[in-house]
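*Asks:* Just a sequence and a predicted model for now, questions to come.
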Amino acid sequence: MSIAAITGVGVVAPNGLGTAEYWSATLNGTSGIDRITRFDASSYPVQLAGEVSGFAAEAHLPSRLLPQTDHMTRMALVAADWALADAAVQPGEMPEFDMGVVTASASGGFEFGQRELENLWGRGPEYVSAYQSFAWFYAVNTGQISIRNGMRGPSGVLVSEQAGGLDALAHARRHLRKGTRLVLTGGVDSSLCPWGLTAQIPSGLLSRSTERGRAYLPFDAAAQGYVPGEGGAILVMEELEIAKAGCDRPIYGVLAGYASTFDPPPRSGRQPRLRRAIELALSDAGVVADDVDAVFADGAGVAELDRVEAAAISAVFGPYGVPVTVPKSMTGRLFSGGAALDVVAALLSIRDGVLPPTVGTGRPAPEYQLDLVTGAARPGTVRTVLVLARGYGGFNSAVVLTAPQV
């Protein structure tokens, strides 16, 4: 059975454009969470978000793409370009049907859709862009990336909110096992516009704090919800032996295990299924709990959700049994982009032997019994990492990443 290796990464995050900038900020505990500037949010109950600042699409993409793409898709296209360059891959030199694209999306092109609805109701149907027919769609990032790079192999999109970033990687691994040579995968999301924010507020899960350093507090006794964000990561995935054959190409790590489960309905009396996802992912990777050096947690910042996740981690690894970190505390929850970005952070932790901190949370609630990395980055041996993600509505996903075998 083929082994799925990650050979390139491209990052667009609220606390850094590009992998180096993001990783430096993350290790230093630099947050990208601040007041919303994309529009006037003064009348909204949610005031803070993780916006990607300094991103100028016109500096990276041809002008013909700008009228037909949402802000989300522009970031995804640039992240894909960076990932391919990182992997030293020239798509034009490979057979087009040997390359696929699998991304995750939670909202599609929300901002583009809002703008065209404003045109429809404010100016008339003749002012609605023809690109609205696809620019809003969940699969648009996959489509635009594949068209831009001439990738005509197996492709798709996963829609499972925050969990989608891991589900996309697993689907990409399936394509590699069936013979596809290379797959671009991951997730980039954005819905930081009036319509997008309005759609999120009724969940009751968003933080209404205006204190940027204490608004999003995973596993803290004072947790009051999460901060929304935008961005994410695109990764190049190749079969390990093919990747090893390349010259001067990085191999960040191996996707060794994956599993997903779905929670039972509320008030059903049945237990959440996150623990089962963890156990299945470890089994798929052929490792046991003692082999895992760190957990990159979902970290919802919502008391009940944090309790469920902490209980699952403690049940598998024992109380305080493994270091746990939530680097998304510096970006907000990026929906389909969040888990993909966590995977990049986990791979860089393996590469550099250091775990990024969870910012904001001063001391985790003692009942959670977690060894949470807080305050500063923690150096140490990192060879095997578990990444967790949960999507709104009951999705649970878990991925095991391991260091590449030399």
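*Replies:* Looks like it came in fine.

*Asks:* switch to C-alpha atoms for all contacts and neighbour counts from now on
*Replies:* OK.

*Asks:* Is the closest residue in space to residue 183 that isn't next to it in sequence in a helix, a strand, or coil?
*Replies:* Excluding the flanking residues, the one nearest residue 183 by Cα to Cα, 6 or more residues apart in numbering is residue 100, at 4.6 Å. Classification of residue 100 by DSSP: H, G, I helix; E, B strand; the rest coil places it in strand.

*Asks:* Residue 100 and residue 182 touch, don't they?
*Replies:* Yes. With contact defined as Cα atoms under 8 Å, residue 100 reaches residue 182; the gap is 6.4 Å.

*Asks:* For residue 109, give me its contacts.
*Replies:* The neighbourhood of residue 109, defined by Cα atoms under 8 Å, 6 or more residues apart in numbering, consists of 69, 70, 71, 72, 73, 135, 136, 137, 138, 140, 190, 191.

*Asks:* residue boundaries of the strands in the stretch 1-150 of the chain?
*Replies:* 4-13, 16-17, 33-35, 48-50, 99-104 (DSSP state E, counting those that start in this stretch).

*Asks:* Please name whichever of the ones you listed is nearest to residue 27.
*Replies:* strand 16-17 (11.6 Å; Cα to Cα).

*Asks:* Tell me how far the residue nearest to residue 183 lies from residue 341.
*Replies:* 20 Å (Cα to Cα, to the nearest Å).

*Asks:* Second structure follows, compare the two:
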Amino acid sequence: MTTAVVTGIGVAAPNGLGVERFWAATLRGESGIGPLRRFDPSGYPACLVGQIDDFVPEEHLSGRLIPQTDLMTQLALAASDWALADAELTPDTYDTDEMGVATAAAAGGFEFGQRELEALWTKGPEHVSVYMSFAWFYAVNSGQISIRHGLRGPSGVFVAEQAGGLDALAQARRTIRRGTPMVLSGGTESALNPYGWVARIAGGQVSTGEDPAGTYRPFAAGADGHVPGEGGAILVVEEDRRARDRGAPRYGEIAGYGTTLDAAPKHGGQPGLARAITIALDDAGLDASAIGVVFADGAGGATADRIEAEAIASVFGAAKVPVTVPKSMFGRLGSGGAPVDVACALLAIRDEVIPPTVGVRAADPDYGIDLVTARPRPWRPGAALVLARGVGGFNAAMVLRRAR
């Protein structure tokens, strides 16, 4: 069967722009979480966020494009540029119809949308940007990336909150198996404006803590929620033979994928994360013993963390596999979070080191997991498992391994 490998990575995260800067900061345990500075949050119950402060759109995009796009799209376009450069792809590597795009988004261009709605309310419809017709839309990143890079092959967008990033990468693999040799895939989010902030807080899962170093504590005793963030990652996914023929760098293979949907508890539904894991393992043709690390979803709430810990233990055994949550350094990025975890997993395979979960001294012993904390942990890379869950009961699991 056709093999899909990742040959390029572009990351835009609160603790680092660009894959190597991000990875170095993550291994050092540098957090990008701090007080929300994009507007005054003093009237809101939560004030901490993973915010990107050093991204200057004018350094990456044309003056014509910036007024047309929300920050989430600007981050996606920059990350796609970085990913293509990292993969050593040039415009003539493939024909335009041999390249596709599959991205995920949950919020859409909230900041752009709020600004234009305010113009409508205060000044009138003639002051609303014509670009409002698409800049707010959750599918806009796929369109803008396609236009920027001339990608005229299959395209799509996925909306499953945190799980959507894995769904998009799985679609990239499916597209490659159907004959398209290259797909740009991943996700980015940015909704750090009052409209977006209220929407996040309304879900009841955001921590109201005020200590940047100890508020987002996945799998810790007393954890009371997560810290939202902005950013994400775009990856180049290629057909393996074509990538090898052109001498491309190969970070690793997308070996397996599984997805399930929880039924509502009022209907007797059971959490489906463990089943998603077993589906992904079966898809990869691997036993549980082949997994050397789990990049957990790490929601940071007692109920959600217990469900995930039980799923991991049910498949691998109690404390039988190292678990890490590097997003504790930059927050939950919506659909951008899982692609960043995939990037971390591939870099962990490359460098034979597991990044830590910061802000947590040790996992609650009742969870029965081996949480990597404090500092990176060396390992002999096997396969890595990335987990993601989205609001509404979405579960996704992806197995990654060395390119063969």
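*Replies:* That came in fine, so what should we check first? Computed from a prediction, not measured in an experiment: that's the story for all the values here.

*Asks:* Any idea what the TM-score is?
*Replies:* In this superposition the chains share a TM-score of 0.99, using TM-score structural alignment, normalised by the length of the second structure; 404 aligned residues with a Cα RMSD of 0.7 Å.

*Asks:* before we move on, back to that, so which of the strands of the stretch 1-150 of the first structure is nearest residue 385 of the first structure?
*Replies:* Once the strands of the stretch 1-150 of the first structure are compared by Cα to Cα, strand 4-13 is nearest, at 14.2 Å.

*Asks:* Tell me which other helices or strands the closest one touches.
*Replies:* If contacts are counted by 3 or more Cα pairs under 8 Å, 6 or more residues apart in numbering; DSSP states H and E, strand 4-13 of the first structure sits against helix 19-27, helix 71-86, strand 231-239, helix 240-245, strand 253-262.

*Asks:* wait, isn't residue 2 of the second structure in contact with residue 175?
*Replies:* No. Residue 2 of the second structure lies out of contact with residue 175 (Cα under 8 Å); the separation is 10.4 Å.

*Asks:* Just want to know which of the two has more residues nearby.
*Replies:* The neighbour count for residue 2 of the second structure versus residue 175, taken as other Cα atoms under 10 Å, is higher for residue 175 (25 against 13).

*Asks:* Enumerate every residue touching residue 298 of the second structure.
*Replies:* Contacts of residue 298 of the second structure by Cα under 8 Å, 6+ apart are 218, 219, 305, 308, 325.

*Asks:* And those, which is closest to residue 233 of the second structure?
*Replies:* Nearest to residue 233 of the second structure among the contacts of residue 298 of the second structure, with distances taken as Cα to Cα, is residue 325, at 16.2 Å.

*Asks:* Was I right to think the closest one contacts residue 297?
*Replies:* Yes. Here residue 325 of the second structure reaches residue 297: they are 7.0 Å apart, a contact under Cα under 8 Å.

*Asks:* residues shared between the contacts of these two?
*Replies:* With Cα under 8 Å, 6+ apart as the test, residue 325 of the second structure and residue 297 reach no residue in common.

*Asks:* In contact with the residue nearest to residue 27 of the second structure when sequence neighbours are not counted, which residues?
*Replies:* Nearest residue to residue 27 of the second structure, sequence neighbours excluded (Cα to Cα, 6+ apart): residue 355, at 5.4 Å. If a contact means Cα under 8 Å, 6+ apart, then residue 355 of the second structure has 26, 27, 29, 324, 326, 344, 348, 372, 375, 376, 377 as its contacts.

*Asks:* Please identify which of those residues is nearest to residue 359 of the second structure.
*Replies:* residue 29 (9.3 Å).

*Asks:* and the gap between that closest one and residue 182 of the second structure?
*Replies:* From residue 29 of the second structure over to residue 182 of the second structure the distance is 33 Å, taken as Cα to Cα.

*Asks:* can you check residue 245 of the second structure too?
*Replies:* Note on residue 245 of the second structure: its distance to residue 182 of the second structure, by Cα to Cα, is 13 Å.

*Asks:* So which of the two has more stuff around it?
*Replies:* Between residue 245 of the second structure and residue 182, counting by other Cα under 10 Å, residue 182 is the more crowded of the two (30 against 8).

*Asks:* now the helices for the stretch 301-406 of the first structure?
*Replies:* Applying DSSP state H, counting those that start in this stretch to the stretch 301-406 of the first structure gives helices spanning 303-317, 336-352.

*Asks:* Single out the most deeply packed of the ones you listed.
*Replies:* Most buried of those by mean neighbour count (mean count of other Cα atoms under 10 Å) is helix 336-352; its value is a mean of 27.

*Asks:* mean per-residue distance, that helix to the second structure?
*Replies:* Here the mean offset of helix 336-352 of the first structure against the second structure after fitting is 0.2 Å, by mean Cα distance after the TM-score superposition for the first structure.

*Asks:* Relative to residue 325 of the second structure, how far out is the residue nearest to residue 27 of the second structure?
*Replies:* 8 Å.

*Asks:* now do residue 302 of the second structure
*Replies:* 15 Å.

*Asks:* same check, this time on residue 346 of the second structure
*Replies:* In terms of Cα to Cα, residue 346 of the second structure sits 14 Å off from residue 325 of the second structure.

*Asks:* So residue 226 of the second structure sits against residue 330, correct?
*Replies:* No. Counting by Cα under 8 Å, residue 226 of the second structure sits too far from residue 330 to count as a contact (10.4 Å).

*Asks:* mind listing the helices in the stretch 101-250 of the first structure by residue range?
*Replies:* Under DSSP H, counting those that start in this stretch, the stretch 101-250 of the first structure gives helices at 110-122, 132-135, 140-149, 164-177, 194-200, 240-245.

*Asks:* what's the most buried one of the ones you listed?
*Replies:* Of the helices of the stretch 101-250 of the first structure, helix 164-177 is the most buried (mean count of other Cα under 10 Å), at a mean of 27.

*Asks:* Check the mean deviation of that helix from the second structure.
*Replies:* Mean deviation for helix 164-177 of the first structure: 0.5 Å (mean Cα distance after the TM-score superposition for the first structure).

*Asks:* contact partners of that helix?
*Replies:* Taking Cα under 8 Å, 6+ apart as the rule, helix 164-177 of the first structure contacts 1-4, 101-106, 154, 157-158, 160, 182-187, 237-239, 255, 258, 260, 336-340, 389, 391, 397-399.
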